[in-house]
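>>> Below are the sequence and a predicted model; questions follow.
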Amino acid sequence: MTILKAGKFSPLDPAAAEPFYRQIYNRVRNAIARGSLKPGDRIPSARALTKELGLARGTIETAYSLLAAEGYIQAKGQAGTIVTPGLKLQAPVPSPIRQVDTSLAATSFRPDTILPFQMGLPALDMFPRKIWARLGARCVRAMQPSAMVHPAIYGLPPLRAEIAAYLQVSRGIDCSPSQIFLTSGYRHTIELIGHALLKAGDRVWVEDPGYPPTREILRHMNTTTVPIPVDRDGMMVSDGIRLAPRARAAVVTPAHQSPLCVSLTLPRRMALLDWATRNNAWIVEDDYDGEYRYVSRPLPALKSLDRDGRVLYAGTFSKVLFPSLRLAYLVVPPSQVERFEEISQVLAAGNPELTQTIVTAFITEGHFARHIQRMRKLYAERREATKAGLEGVLGKYVRIDSSPGGMHLILRLQGQRSDRRLVTRMRKDGLYAEALTDWISGEQTASALLLNFTNIDSQRTAENFGKRILTLM
């Protein structure tokens, strides 16, 4: 570990009550106890530490002798001194759990794990890792010094061109590469839009229920979010006009509303576009899983209906490839390209060029389109299997919504069961879920679980997890 390597051992305290050999002993022992030094790790030699600390070699050897006598370290001759292999230590006492402000909990509610039913994850077990590894190795071998400088602020030009071509074919969006800005994810996208087009005090329509981080990000940017109810036809635009007719923007998920999975109907799409045009307002279209519709072909994007340049289209590779890419994109109207370039010059650092190069190759060689087609078929199968498995076990206690697309199921809890309480119990049992009430800004009358199905491989697996949920209800 670096804190104990030669040249990295911080000076000892000459004013301390403990002698130098004891200070060295305590540092090494505490590093082992904390896990900073693990069994088999090498520690600095007595000679190296003598030179670095300017102490007598006997002082170092006294500390090491004491550590060896207690079984912490072993001398291996020319191989040096190491932490004793197989050393068993008592687990350290955990630090007290810091109380988290529940008002901010929604911004960090996605763990960096793979848990059953975990929201926001594609089918990671079916990602073509061999193809990705082959493309990655090829891109690394071909890397030139010109690719090792600072990355392009707006995004790698070939990737911007590929995204523009893909959106034209798959989502009906007519745009040029210059309109596309690469970001590090949805949150970065919203921040970029906020800095470019919004100011403190602006009012913004958000869906209710809706994605919690959207509200939190906008709130931290000192804008006022206006929750607009959602029904089976999507955001109720008439309610938005009634509640905040002069709002500066609206954030919507028209393909599969997040989290209810309903689609914004054509009349409401036209009403939303008309409102934005008449009021010189902006529409942010979050199309996070628009590719995954199972009852028919994916719906055209709202952006494809935009004739007045009022819609900003936000997409991401997190759901179609994998989240750790940290790669998303934003399509802005032609009139706003210069403004977003100015803001990007100030705020954006650019995304890793190697990652963008691999994604470009993945798209160019046809792997991206084939992967989406395979996932669309796979998700349709896994959705039905998961739904059947859970209904077979929990049918008396839940009602599962029917939806045309998306990547999760909505389990409506029957009776007076609390979704938040059940979610807490599930997470303690190693199962993931999100409570619908955490996605609602207004009166919390609904009680439902949001369960992702993309990583549930069979009906039997769903049944087994359903039995665990049943014991927690």
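Right, received. Where do you want to start? Computed from a predicted model, the values in this text were never measured in an experiment.

>>> use CA for all of it now, contacts and neighbours both
OK.

>>> Return the distance of the longest helix anywhere in the chain from the chain's centre.
Across the chain, the helix with the greatest residue count (assigned by DSSP state H) is helix 367-394. Centroid displacement of helix 367-394 relative to its chain, using C-alpha atoms, centre = their mean, to the nearest Å, is 21 Å.

>>> for comparison:
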Amino acid sequence: MTTRRRRPALPLQLDLAPSQAGPLRRLDASLHGRVREALRDAILAGRLPPGQRLPSSRGLAEDLGCARGTILLAIEQLVAEGYLTTRPGSGTRVAETLPDDLSVPRSPASRTAPSPATPVLSRRGAALASTCGEESDEPIPDAFALGRPARDAFPFETWARLLQAEWRAGPPAQIHPLGDPRLRRALAAYLSAGRGVACSEEAVIVTASIRQSLRLLAELLLEPGEAAYLEEPGFPGLGHALRSAGLRTVPVPCDAAGFSIARARNLEPGARLAVVTPAQGHPLGATMSLENRLALLAWAEARDGWIVEDDYDGEYRYAGRPLSPLHALDRAGRVLYVGSVSKVLMPALQMSYLVLPETLVAPVRRALTGGGGLASIIGQGALARFIAEGHFSAHLRRTRRLYGQRQAALVAAARDLLGDRMEVPPRDGGMHLVARPVAGTRFDDGRAVEACARAGLATTALSPHFSDRSLAEQGLLLGYASVPERAIVPAVRRMAEALRGMDDAGPR
């Protein structure tokens, strides 16, 4: 007689009722989102302790009365966020170390535990810890956060179906350090047809982030101590990636025509690497002129140099078609093209890509094969199907229209509610706007960010994006892609009140 194994019982009841939070709170009305939030809340409250094994996805689906694909998508997001772990033969378990800073002890014994020692960081560690980035381990509201796509526009049911098909097929027989071949093939087809980046699947590498791609390239192409050009202002994380690879960074002030290699060479003639964002410079949105593009390509060929083109949100252009990348003009194989899937779809994917010139494919392949892969294999197969079946292109078209509408709504609301203290002009593309203080007014963007945070708004200061503080400009960066149109006016009104309260408090 065969005894049927009982699945592990879930030691709690999950509350899957939709949240009643206001429009400025992060909402997730989808069923898989409510499953994820309920499991996450149970983990943080200690009802699911570290190491606790979860029932099978099929068993959870039966217990909760929903589709197995819904459970799989919720579990995949929690794995990507660090709350759950999966290992062959061990099932899905609660992670031993959670990403959140738990201020409430989860057991009586933990109340008497000694306080951890304050770490003494190296100079490099202190610099990394002070990075002004666009990502945070702390949960923050989506209102005006940078780099957050629209969760309400993502086709979760389609994604769940594709993910379920991948899980049903089982894990790939071989782990490819360069990425799932199906995904590399799908990305090559999309980039060639949709972005004008002619490439083969062999030239496409799947990575975890743009910064990891940049560090890998810096270590492969340059010697420690060599110089690399960066745009000024720019995303601070790129500079940290280069310096962590041992390079000297040379910030090059940019104007309305974008990065100028002539200006860069006047500052440091010996550099052999330039990291640029030609489509729309971060954070001010300048587009590199054709003259500057051609001059940069000529410099790279003559200097035996390299250009890293960061096309972080080049797909989002609201006036005409998206601009062709610098890569499309490259005839000498000097442009290394990097892009992000996470910023287009959802941050939990933690997936970017790198397109290499033919001459670099073999060296990068050997480096990655010897050092291990850079991106998690989870979700790569589903993403390959998502792109190949046309869902990715359809999502881009849908969100391009949606983000254009949300930008217009933010500009109008800022004009009506913030016009006496901040100017928020529209932009031709991107996923954020720059709010600048009205001329003649005193403004401290660091204090403004703190005031907005107390009001539940995730704004970002402009001034830390300048490495030369004597050139730093004051302002706020307002991400609008993730903010539903109905929430924009209340959010801007709340911002106006927060800034007014900062004025009433006076200078510190």
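Happy to help now that I have it. Since the structure is predicted, the reported quantities are computational estimates derived from the model, not experimental observations.

>>> And the contacts of the longest strand along the first structure?
The residue-count maximum for a strand in the first structure (DSSP state E) belongs to strand 224-231. Judged by C-alpha atoms under 8 Å, 6 or more residues apart in numbering, the contacts made with strand 224-231 of the first structure from elsewhere in the structure are 201-209, 215, 218-219, 235-237, 239-240, 243-244, 441-442.

>>> Also stretch 305-323 of the second structure?
Stretch 305-323 of the second structure is touched from outside by 195, 210, 214, 271-280, 299-300, 325-327, 334-340, 343-344, 396, 400-401, 404, 428-431, with contacts defined as C-alpha under 8 Å, 6+ apart.

>>> sorry, back to before: output the residue interval of the second structure matched by the longest strand of the first structure.
Across the second structure, the stretch matching strand 224-231 of the first structure (TM-score structural alignment) is residues 248-255.

>>> Which positions within that stretch qualify as buried?
Within stretch 248-255 of the second structure, the residues that qualify as buried by neighbour count (16 or more other C-alpha atoms under 10 Å) are 248-254.

>>> ditto for stretch 269-283 of the first structure
Within stretch 269-283 of the first structure, the residues that qualify as buried are 269, 271-277, 281-283, counting by 16+ other C-alpha under 10 Å.

>>> Just the ones of those residues in helices?
269, 271-277.

>>> how about stretch 273-282 of the second structure, aligned to which bit of the first structure?
The alignment of stretch 273-282 of the second structure onto the first structure (TM-score structural alignment) covers residues 249-258.

>>> on that earlier part again, show me how far the longest strand of the first structure is from its chain's centre.
With C-alpha atoms, centre = their mean as the basis, strand 224-231 of the first structure stands 24 Å off its chain's centre.

>>> Mean per-residue distance, it versus the second structure.
Using mean C-alpha distance after the TM-score superposition for the first structure, strand 224-231 of the first structure ends up 0.5 Å from its aligned counterpart in the second structure, as a mean over the superposed pairs.

>>> Identify the residues contacting the helix or strand just after that strand?
Helices and strands here follow DSSP states H and E; after strand 224-231 of the first structure, the next one along the chain is strand 234-235. Counting by C-alpha under 8 Å, 6+ apart, the neighbours of strand 234-235 of the first structure from elsewhere in the structure are 207, 228-229, 252, 254, 257, 262-265, 268.

>>> got it, and stretch 202-216 of the first structure?
Contacts of stretch 202-216 of the first structure with the rest of the structure, by C-alpha under 8 Å, 6+ apart, involve 104, 106-107, 187, 190, 222-230, 235, 240, 244, 246-252, 257-260, 436, 438-442.

>>> Out of these, name the ones that lie in helices.
When DSSP H defines the helices, the subset of the contacts of stretch 202-216 of the first structure inside them is 187, 190, 240.

>>> which residue in the second structure lines up with the first one?
Same thing as R187 of the first structure. Correspondence of R187 of the first structure to the second structure, assessed by TM-score structural alignment: R211.

>>> Likewise for the last one?
Superposed on the second structure with TM-score structural alignment, G240 of the first structure falls opposite A264.

>>> who's in contact with its match?
By C-alpha under 8 Å, 6+ apart, A264 of the second structure lies in contact with 229, 250, 252.

>>> ok, 10 Å please
228-231, 250-254, 270-271, 274 (C-alpha atoms under 10 Å, 6 or more residues apart in numbering).

>>> May I ask which two of those are separated the most?
C254 and G270 (19.3 Å; C-alpha to C-alpha).

>>> any idea how far the spatially most central residue of the second structure is from R148 of the second structure?
For the second structure, the residue lying nearest the average C-alpha position, counting by C-alpha atoms, centre = their mean, turns out to be K343 (4.7 Å). Distance, K343 of the second structure to R148 of the second structure, by C-alpha to C-alpha, to the nearest Å: 6 Å.
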